[in-house]
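S.K.: quick one: sequence plus predicted model below, questions after.
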Amino acid sequence: MTRTVHILAFEDDPHAAALRWALERMDVTVELSSGLAQWQKQDVAVEIGPGHIGLRGTSDVPVSVWNRRPQAPKSKPGLPEDQAFLAGEWRTFHENLVATAPQLLPSFWVNAPDAAWRAENKLLQLVAAREVGMSFPDTVMGTSAGAVRRLAQGGRVVFKAFRPHAWKEEGGLSAATTILDNDHLPDAQVIEFCPGIYQRYVEKTADIRVTVAGNRMLAVRLLGHSGSAYVDWRIHVLDKDFFAERITLPVALEQRIQALMASLGLVFGCLDFVVDANGDYQFLEVNQAGQFLFLEDMVPDIGVMRMVASFLAAGTRDYSVGQDPTLTMAAFRASEIYVALARRLHMDEASIA
């Protein structure tokens, strides 16, 4: 029986391309759609009645659907006076699809669209982490200068935006993670102008990245060769001083991670932790559509590509990882598919972040 995996992502998403290459080498058929409203690159119709429900044209249900980074639909061109109505109808139709996707297509969803949407909520993540007993830094979200100043009285704080953003007009200036201390906080008017995330700064010894795929997880410690941790490791991955190694997490933490994932309704995610001076793990966030293939650039034998490909091919939380040693990022980069992709995307670096 032919197994099929459907990927929801734009055509040249590097992670989608890499996993498609790996899955096809595992004799798994891969289909790709940009989003729920463009299923198999065709107009979508939901057919529902007392005895049936489904997406028209989906006679063969895929073993799994990887909800990688789907694109929201765009309304079709119309009269200017109709554009607001058309945009609203397309948006609402898409919301209907997101809310019912697992019923319309009873595959194994990675992740279910409604759970994926909810898990982007940073406050919801911290509430869930608190409920499962995870430690995390004291946090203030919002626009209250008084609350931020009270947080800063206990030491330095870290400012983070709710969403990543870069200003093209300012030559690539981005909303980066910033350390603030009590003597150099922004003016009250600045804090009150825009909501932000403020967390008590942790004197960390390392960052930890955990990739969870069903009942399996891979953890990596990230820091400099000098032994010092970075404020934001993401901007240092190409530094000569950057160091990464695979680690085994404490069993109690692994159990809390799985409890957090279950609470959020997720079966896949990339979680970030820091290790404080006492050796305790402090939770920062989970990205339900996070990047993971870069781990093989830092730890070549970690096997994250094989793990995720096996997970998608199995279509279940409990699965075995394939043993094909050629399913690696190094082999993918040597393929003609990668060469063509890199040319189209003008990628200069070898890694796929």
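M.R.: Yes, it's here.
S.K.: alpha carbons only for contacts and neighbour counts from here, please
M.R.: Will do.
S.K.: Val274 contacts Leu284, doesn't it?
M.R.: Yes: taking Cα atoms under 8 Å as the definition, Val274 is a contact partner of Leu284 at 7.4 Å.
S.K.: this is the comparison structure:
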Amino acid sequence: MSQGPVLVVTNLDDPTADLVIRELHDRDVPVVRLDSGDFPYALSVAATITTDGVGGTLSTPSRTADLASVRSLYYRRPSGFSYPHLAEDDRRFAVAQARFGLGGIIASLPGCRYVNHPHRIADAEYKPSGLAAAAAAGFRLPATRITSDPESAREFIKTHGPAIYKPLAAPLYRVDGVACTVEVGEVTVEDIDERVAGTVHLFQQRVDKVGDARVTVIGDQVFPVRIDCDLLDWRTDYDRLTYSVPDLPPGTGPALAAYLTHFGLVFGAFDFAIDREGRWWFLECNPSGQWAWLEPETGLPMLAAMADLLERTTDDH
């Protein structure tokens, strides 16, 4: 096992990464933190590819990582490449070279444990793929319709209502300069008009829930947390949440493992709705989801588990 650094790839404002880096420092594990979006202004690469694999260096103003000795890579939430000084065509060219060049190097480190591999994260972020994998793993799913046809959407809501709408991805919006996202919300037949034909939408039967669960899997460890509130989407107001540690329903552990294996992940943040009969309904799995705020609320040793995984004190896989 390499005794080299842990590479943490994320943006500057990432409190979860801050906690993990502090824990690794306390263990005397070397860490190199970088944001791929800093390339090429505050990040440079000099790599070679031989029969031994990828070698060379990644350098920031304060750290240099030997690519051949990186023990693990924690891929969190890096910002995008940006070349604001270039004309549009030149900018597209430069961004493509950075994405496939630097991105390809980061994704090809020999002997490195990825948490998670950026290509596997990209695969798992497609919601239809995640729902199909969840069904194959044995999870219970709400009735779901993915469509750009207004009549298909109306028919689904009539058959399976009450229904909710979810975005298939969550790009950042700015309204009057304020960052916001499209929230999960209830939808009725009357809400559907021809604008639905403009893109693809995800509609789902609303679970008559009494609670939610966030189940965080870190390597071989599973951390279930029940979240109670009166909100449709608990992420809209954290101050109204209460937490407890539940038992997993029978069969959930193997299903979690099957899902992660399908996508080649070693970490996942799973969300479930819990109905009045105590049944858990799969909603989604975020391969880069948040988890650190749950430890002080529950006492679950999640930070230590993540540091163990990155330090590679656990069995290699």
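M.R.: Okay, I see it. Since the model is a prediction, treat every value here as computed from it, not as a measurement.
S.K.: sorry, back to before: the more surrounded of Val274 and Leu284 of structure 1?
M.R.: Comparing Val274 of structure 1 with Leu284 by other Cα atoms under 10 Å, the one with more neighbours is Val274, at 24 against 18.
S.K.: stretch 41-60 of structure 1: how far from the chain's middle?
M.R.: 29 Å (Cα atoms, centre = their mean, to the nearest Å).
S.K.: how about it, which residues are buried there?
M.R.: Gly54, Leu55 (16 or more other Cα atoms under 10 Å).
S.K.: neighbouring contacts of it?
M.R.: Residues from elsewhere that reach stretch 41-60 of structure 1 (Cα atoms under 8 Å, 6 or more residues apart in numbering): Ser33, Ser34, Ala37, Gln38, Gln103, Leu104, Leu105.
S.K.: residue contacts, Leu310 of structure 2?
M.R.: With Cα under 8 Å, 6+ apart, Leu310 of structure 2 has these contacts: Val6, Arg71, Ser72, Leu73, Tyr74, Arg113, Val115.
S.K.: just tell me what the second one corresponds to in structure 1.
M.R.: Meaning Arg71 of structure 2. The pairwise alignment with structure 1 assigns Arg71 of structure 2 to Val63, based on TM-score structural alignment.
S.K.: my guess is its match meets Thr2, correct?
M.R.: No: the pair Val63 of structure 1 / Thr2 is not scored as a contact, 9.6 Å apart, by Cα under 8 Å.
S.K.: of those two, which one has the most company?
M.R.: Neighbours per residue (other Cα under 10 Å) separate Val63 of structure 1 from Thr2, with Val63 holding more: 20 against 9.
S.K.: now do the same contact list for Pro78 of structure 2.
M.R.: Pro78 of structure 2 touches Val9, Thr10, Asn11, Asp35, Ser36, Gly37, counting by Cα under 8 Å, 6+ apart.
S.K.: change it to 6 Å
M.R.: Val9, Thr10, Asn11, Asp35, Ser36 (Cα atoms under 6 Å, 6 or more residues apart in numbering).
S.K.: would you map the strands across the stretch 1-150 of structure 1?
M.R.: Assigned by DSSP state E, counting those that start in this stretch, the strands in the stretch 1-150 of structure 1 fall at 4-8, 29-33, 46-49, 52-55, 64-66, 108-110, 139-142.
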